[in-house]
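> below are the sequence and a predicted model; questions follow.
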Amino acid sequence: MAQTKPNGLPFLWISLLVIILDQVTKYLCVNFIEYGTAGINVLPFFNLVHVYNFGAAFSFLADKSGWQRWFFAGLAIVIAVGFVYILKKTPKTHKWTCLAYALFIGGAIGNLIDRLFLGYVVDFLLFYIKTDSGILAYPAFNVADIAVCVGAFLLVIVSFGAKKAVDGKSEK
């Protein structure tokens, strides 16, 4: 019987941690910050707010009739299942790649939970700059969004080392 090489599935505990942290922070936001207000000023350029995103990144398609909820939920399921499959095929020794996939999975499922149970995603981290002509704000986001972005960043960084992996050296 052929032995299987250890794969990246043990990294799914990181996905679970992302999901828990995402849901706990959203719970705290919903229960302690009034919806639609300026929220809690933490720094001169950062507030904790309570807003809903009915679309995708940067509220893409948020103004549509509701079909986008199911489209983005389906997309999150496909992405999460796809990355679990890829994680299973990735050697455990490729730690940074496995971490990136695990972050994608956790982020996708964190926002999926909101979409399925609430119909929107809760966002609460708001960075902005005050100018003479007003306030320039980056769209509010959450822990799941951070996980997806960090996962994407890691994959880009790891891809720069892909030549080494092709040459027979494993990623450490």
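Thanks, I have the structure now.

> from here on, just use CA atoms for contacts and neighbour counts.
Fine.

> buried ones in the strand with the most length in the chain?
In the chain, taking DSSP state E as the definition, the longest strand is strand 121-131. Neighbour counts using 16 or more other C-alpha atoms under 10 Å place V121, V122, D123, F124, L125, L126, F127, Y128 of strand 121-131 among the buried residues.

> contact partners of the very next helix or strand once past it?
For strand 121-131, the following helix or strand on the C-terminal side (DSSP states H and E) is strand 134-137. By C-alpha atoms under 8 Å, 6 or more residues apart in numbering, the residues outside strand 134-137 that reach it are L126, F127, Y128, I129, K130.

> another one to put next to it:
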Amino acid sequence: MADGKPTLFSRPAPIALFILLALALDQAVKWAVDRYLPFEEAVHVIPMLALFRTHNYGVAFSMLSNMEGWFIVGMRLFVVAFVLWLWRRTPKDRFFAHLGYAMIIAGAIGNLIDRFLHGYVIDYVLFYTQTWSFAVFNLADSFITIGACAIVLDELLHARRAKAMKAE
């Protein structure tokens, strides 16, 4: 937004509401998965996509699963605090950056809730082929990934706008 108007997610109330709704959706899906999906049995949805409930003791996509639980909790809390700091410092007209921050915060808190409730994170989405499979993940992990992509997109758009304005 070249006119400098504040975007929706640059304000506290909309970002808080978005995060709460994303958390509710994430936790509702995980509750249903935990209750109705068999443990570590693939339920094939379409070719190359299965639901596969498993427990993740690490962070997104099972990274750092051999680390101590409190280290991971501390790391997630640090990420949330850092992203909140970035959100406050980012100019209010940067829509995709603010949206990305909201998504990262929602995803990190969603997985943090799992860690406190269960001692692990419930993962359930599996992409695969006959010879390859991606790490099992969940909606909160998707929020984090899409949020990071939104921030990168925002930076690219901002650089492009700055270059266009400089050329004028």
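In hand now; what should we look at? Just so it is clear, the model here is predicted, and its values are computed rather than measured.

> TM-score of the superposition?
The TM-score (TM-score structural alignment, normalised by the length of structure 2) is 0.83; 157 aligned residues with a C-alpha RMSD of 2.2 Å.

> which one among the buried residues of strand 121-131 of structure 1 gets closest to Q23 of structure 1?
For the buried residues of strand 121-131 of structure 1, the closest approach to Q23 of structure 1 (C-alpha to C-alpha) belongs to V122, at 9.4 Å.

> which element, helix or strand, includes the residue nearest to the spatial centre of structure 2?
Geometric centre of structure 2, nearest residue: I144, 2.0 Å, by C-alpha atoms, centre = their mean. Using DSSP H and E, I144 of structure 2 maps to helix 139-167.

> could you give the angle of that helix to strand 121-127?
70 degrees (axes from the mean of the first three to the mean of the last three C-alpha atoms, to 10 degrees).

> for helix 139-167 of structure 2, which residues meet the burial criterion?
In helix 139-167 of structure 2, counting by 16+ other C-alpha under 10 Å, buried: 139-148, 150-151, 154.

> same question for stretch 18-29 of structure 1.
By 16+ other C-alpha under 10 Å, the buried positions in stretch 18-29 of structure 1 come out as V18, I19, I20, L21, D22, Q23, T25, K26, C29.

> now that stretch on structure 2. Mean distance?
Taken over the aligned residues, the distance from stretch 18-29 of structure 1 to structure 2 averages 0.8 Å (mean C-alpha distance after the TM-score superposition for structure 1).

> which part of structure 2 matches that stretch?
Using TM-score structural alignment, stretch 18-29 of structure 1 corresponds to residues 22-33 of structure 2.

> list the contacts of the matching stretch.
So stretch 22-33 of structure 2 is in contact with R53, M103, A106, G107, I109, G110, I122, D123, Y124, L139, A140, going by C-alpha under 8 Å, 6+ apart.

> one more time with 10 Å
16-21, 34-37, 39, 51-54, 102-103, 105-111, 113-114, 121-124, 138-141, 143 (C-alpha atoms under 10 Å, 6 or more residues apart in numbering).

> the strands in structure 1, which residues?
For structure 1, the strands defined by DSSP E cover 40-43, 46-53, 121-131, 134-137.

> distance to H94 of structure 1 for those - can I get that in TSV?
Shown next, in TSV, are the strands of structure 1 (distance: least, C-alpha to C-alpha, whole Å):
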stretch	distance to H94 of structure 1
strand 40-43	38
strand 46-53	34
strand 121-131	31
strand 134-137	37
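
> so which of the ones you listed gets nearest K5 of structure 1?
strand 121-131 (37.9 Å).

> show me what that closest one is packed against.
Strand 121-131 of structure 1 sits against helix 12-32, strand 40-43, strand 46-53, helix 95-118, strand 134-137, helix 143-160, with contacts defined as 3 or more C-alpha pairs under 10 Å, 6 or more residues apart in numbering; DSSP states H and E.

> the longest one against structure 2, how far on average?
Taking mean C-alpha distance after the TM-score superposition for structure 1, the mean distance separating helix 95-118 of structure 1 from the aligned residues in structure 2 is 0.7 Å.

> which helices and strands does that helix pack with?
Packing partners of helix 95-118 of structure 1 (3+ C-alpha pairs under 10 Å, 6+ apart): helix 12-32, strand 46-53, helix 67-89, strand 121-131, helix 143-160.

> and it, what's buried?
Taking 16+ other C-alpha under 10 Å as the criterion, helix 95-118 of structure 1 shows 95-115 as buried.

> now stretch 39-49 of structure 2
So for stretch 39-49 of structure 2, counting by 16+ other C-alpha under 10 Å, buried means A42, V43, L49.

> so what's the first one up against?
Counting by C-alpha under 10 Å, 6+ apart, A42 of structure 2 makes contact with L49, A50, L51, F52, R53, Y124, V125, L126.
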